[in-house]
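A.B. asks: One predicted model, sequence on top.
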Amino acid sequence: MELKYRSADFEDLESLVALLSNDPLGNKREDASVPLNRAYIEAFEAIVRDSNNDLVVVEQDNVLVGMLQITFIPYLTHIGSWRCLIEGVRIHSDYRGQGFGEQMFTHAIEQAKSRGCKIVQLTSDKQRPDAIRFYERLGFKATHEGFKLAL
């Protein structure tokens, strides 16, 4: 059950978009049509150019089983510390329930520590109660109320 982590390549993009859209919420907001929507390509290019972003592909036996995006953010608060934002966490439906999510978060948190981050943060849609329970089990606390403004 050993997982391999690597930064995404352009060749992964179509599979990653399909993975993002492979759940009830993602199905409503993503566009998994091929050829890919140009916006995904532009976002991918921006992510790989930014040294504070890592779009991580998670593989087992050379099969893509999951993904997440790690973003490192400098802040003036907390005495000028860095934070790690984890977003876009997905595990392929065929591989859920095998402990991969916990392993992926262990990897991401180790990356945050290696970059000197003092806080790891994430958001989760309130329509994902299983994910929220998972994050709480990992030790994340819902200490703040989050807000979003769609533009």
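C.D. replies: Thanks, I have the structure now.
A.B. asks: can we go C-alpha only for contacts and neighbour counts from here?
C.D. replies: Fine.
A.B. asks: how about the helices of this structure, start to end?
C.D. replies: In the chain, the helices defined using DSSP state H lie at 13-20, 24-29, 38-49, 77-80, 100-114, 129-137.
A.B. asks: From those, pick the one with the highest average neighbour count.
C.D. replies: helix 13-20 (a mean of 19; mean count of other C-alpha atoms under 10 Å).
A.B. asks: then this one, side by side with the first:
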Amino acid sequence: MVVRKTRYEELRDLLDLYRHFDNGDPVLPDSPELKELWGEIYSNPNWIYLVCEVDGKLVSTCTISLIKNLTRSARPYALIENVVTHREYRNKGYGKMVLKKAQDIARDYNCYKVMLMTGSKKEETLKFYESVGFRKGIKTGFVMNM
């Protein structure tokens, strides 16, 4: 088992892992536009896609975005999104491992905070995020779907 940055050639494996989201998103088909988008994402040092690999299979992932900032003594902040673990590998600690790695990256970049939002109302999901150090009720979040 290893937690690491996603490799460029693992796009299809990453997209297959995203099928385990409970949000009904369609799977993105292979296309030149998708390849171009992935190239842009992958080459940006402030967008990091992490994966947990077990026996050659990607089983958990999250994305951390590092955002430069002109407040808080010019310290950046981070946003974690797209946290998902393969259904067959849940409750084994893999999701915690990718989130801990994301937190380590945020510390290494001297971020003053890490934010994570979830659309889930499930108590088990909320407790999961609390178990890795996130606290609810600190700030009020607003979302505008576009």
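C.D. replies: Sure thing, it's come through. This one's a predicted model, so the numbers in the text were calculated from it and none came from an experiment.
A.B. asks: can you redo the helices of structure 1 as CSV with distance to Met67 of structure 1?
C.D. replies: Converted to CSV, the helices of structure 1 look like this (distance: least, C-alpha to C-alpha, whole Å):
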stretch, distance to Met67 of structure 1
helix 13-20, 7
helix 24-29, 14
helix 38-49, 13
helix 77-80, 29
helix 100-114, 8
helix 129-137, 15
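A.B. asks: do you know which of the ones you listed lies nearest Ser7 of structure 1?
C.D. replies: When the helices of structure 1 are compared by C-alpha to C-alpha, helix 38-49 sits nearest Ser7 of structure 1, at 8.6 Å.
A.B. asks: once aligned to structure 2, how far is that closest one on average?
C.D. replies: On superposition with structure 2, the mean distance recorded for helix 38-49 of structure 1 (mean C-alpha distance after the TM-score superposition for structure 1) is 3.0 Å.
A.B. asks: can you list the residues that contact that helix?
C.D. replies: 10, 13, 17, 53-55 (C-alpha atoms under 8 Å, 6 or more residues apart in numbering).
A.B. asks: make it 6 Å
C.D. replies: Asn53 (C-alpha atoms under 6 Å, 6 or more residues apart in numbering).
A.B. asks: so that helix versus helix 13-20, what angle?
C.D. replies: For helix 38-49 of structure 1 against helix 13-20, the angle by axes from the mean of the first three to the mean of the last three C-alpha atoms, to 10 degrees is 110 degrees.
A.B. asks: Tell me which residue of structure 2 lines up with Glu110 of structure 1.
C.D. replies: In structure 2, the residue paired with Glu110 of structure 1 is Asp104, using TM-score structural alignment.
A.B. asks: no, scratch that, I was asking about Asp23 of structure 1
C.D. replies: In structure 2, Asp23 of structure 1 lands on Phe21 (TM-score structural alignment).
A.B. asks: Check Cys84 of structure 1 too.
C.D. replies: Per TM-score structural alignment, Cys84 of structure 1 is aligned with Ala78.
A.B. asks: which residues does its match contact?
C.D. replies: Ala78 of structure 2 touches 65-67, 114, counting by C-alpha under 6 Å, 6+ apart.
A.B. asks: In JSON lines: these, plus neighbour count.
C.D. replies: What follows is the contacts of Ala78 of structure 2, written out as JSON lines (neighbours: other C-alpha atoms under 10 Å):
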{"residue": "Ser65", "neighbour count": "20"}
{"residue": "Leu66", "neighbour count": "20"}
{"residue": "Ile67", "neighbour count": "13"}
{"residue": "Val114", "neighbour count": "18"}
